[in-house]
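Student: Would you be able to build a 3D model of this:
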Amino acid sequence: MDTQTKTSNLKDFEVNIKIKLAFLWTAVTLCYLYGDYFELYVPEKTTGLLNGDNLLNSPMKLLSASILLAIPAVMVFLSIFLKPKFNRFLNILIGIFFTAIMVLIAFTSLTPWKSFYVFLALLESVITSLIVFYAWKWPKDL
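Tutor: Predicted coordinates for the structure are as follows:
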């Protein structure tokens, strides 16, 4: 038996839609974290953080950003534990919302020092689009 025959017989398992969605939301969350971390290397960013000259320069803006960025992390949990009908609806709704936000961020961040941010925003848009696609195609009972 040759090597090609052995590898073509590898068993693959169907992954439950809830697990797929949870992992996709995990990937989005990690991209957000990496983007925010890498942004610290942009010149003058840390100076703005120290002197308060930044986008999140008030308690309400910081709270709003925290709530917005907590949603994908919470969707990891909700994608596993919600009932299918509401789960599907929520993944489609929030997936579309975050896809739109990330496309907007990508197009408003087109500077050389933010090219990493554009890349991550576009990647997040692809991932959230996949979330919408998988939720839309949620398997039905026969």
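Student: CA only for contacts and neighbour counts going forward, please
Tutor: Fine.
Student: Show me what the biggest helix by length in the chain is packed against.
Tutor: Ordering each helix of the chain by length in residues (DSSP state H) puts helix 84-108 first. Secondary structure elements in contact with helix 84-108, counted by 3 or more Cα pairs under 8 Å, 6 or more residues apart in numbering; DSSP states H and E, are helix 59-81, helix 115-136.
Student: here's the other one to compare against:
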Amino acid sequence: MTRSSTTAGALQEAQLPVQAKLAAAWASFMFLYIYVDYLHLYKPGSIDEIVSGVVHEFDTGPTFVALALTLMAVPILMIVLSAALAARVNRATNLVVAALYIPVSMYNVAGEESWSYSYFYGLSIGLEVLLLAFVLRAAWMWPRTTRATAARDLAQARA
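Tutor: Prediction:
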């Protein structure tokens, strides 16, 4: 038995729901976001600044810690929300949050004085923005159902 060369090695594409793609993108974003913060600790003088109570010229008091937690909590919650919210709300939430986090990602390097780490920060911001662009595209391109399909699904749900 012989197979044609066009079908012999063909792999079937797995169709993931948009919610799963969005949740995976937010999880990837969070891993990157947290590792950038962690790897920043390897920069000489970084831990000394933290011990002295200053990070990028901000006092590390309760306000700073609460804001830092909020900046981390939003993408963390987006993992769950992307998997759990209804399609219309899910799409809107992902579009708004991803659009807001692009300037947040870029601002994170604004206080950086050492350009010797510019490759590190450029790469990290580039990857974060790339993931956020993926979220924006996936949410924007969310497949729509036709009115006939939606009416049928609604009728089945009522029955």
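Student: before we move on, the earlier item: list the buried ones in the longest helix of structure 1?
Tutor: Using 16 or more other Cα atoms under 10 Å as the test for burial, helix 84-108 of structure 1 gives 84, 87-88, 90-92, 94-96, 98-99, 102-103, 105-106.
Student: What's the match for Leu136 of structure 2 in structure 1?
Tutor: Taking TM-score structural alignment, the alignment pairs Leu136 of structure 2 with Val132 from structure 1.
Student: Next, count neighbours for the corresponding residue of structure 1 for Tyr121 of structure 2.
Tutor: Matched across to structure 1, Tyr121 of structure 2 falls on Tyr117, judged by TM-score structural alignment. Number of residues near Tyr117 of structure 1 (other Cα atoms under 10 Å) recorded here: 24.
Student: give the contact list for Tyr117 of structure 1.
Tutor: Tyr117 of structure 1 makes contacts with 35, 39, 106, 109, as judged by Cα atoms under 8 Å, 6 or more residues apart in numbering.
Student: how near is the nearest residue to the last one once chain neighbours are set aside to Glu124 of structure 1?
Tutor: Yep, that's Ser109 of structure 1 we're talking about. Counting by Cα to Cα, 6 or more residues apart in numbering, Ser109 of structure 1 lies nearest to Val118, which is 6.1 Å off, once chain neighbours are set aside. Between Val118 of structure 1 and Glu124 of structure 1 the distance is 10 Å, computed by Cα to Cα, to the nearest Å.
Student: Neighbour count for those two, which is higher?
Tutor: Glu124 (26 against 23).
Student: Helix or strand for the nearest residue to that one once chain neighbours are set aside, just tell me which one.
Tutor: Using Cα to Cα, 6+ apart and skipping the chain neighbours, the partner closest in space to Glu124 of structure 1 is Val28 (5.6 Å). Val28 of structure 1 belongs to helix 17-39 when assigned by DSSP states H and E.
Student: Show me the contact partners of that helix.
Tutor: With Cα under 8 Å, 6+ apart as the test, helix 17-39 of structure 1 has contacts from 45, 69, 72-73, 75-80, 114, 116-117, 120, 124, 127-128, 130-131, 134-135, 138-139.
Student: quick one: the residue most central in space within structure 1 and Lys140 of structure 1, what's the gap?
Tutor: In structure 1, the centroid-proximal residue (Cα atoms, centre = their mean) is Val28; its distance is 2.0 Å. Distance, Val28 of structure 1 to Lys140 of structure 1, by Cα to Cα: 26 Å.
Student: Then Arg88 of structure 1?
Tutor: Distance from Arg88 of structure 1 to Lys140 of structure 1, by Cα to Cα: 11 Å.
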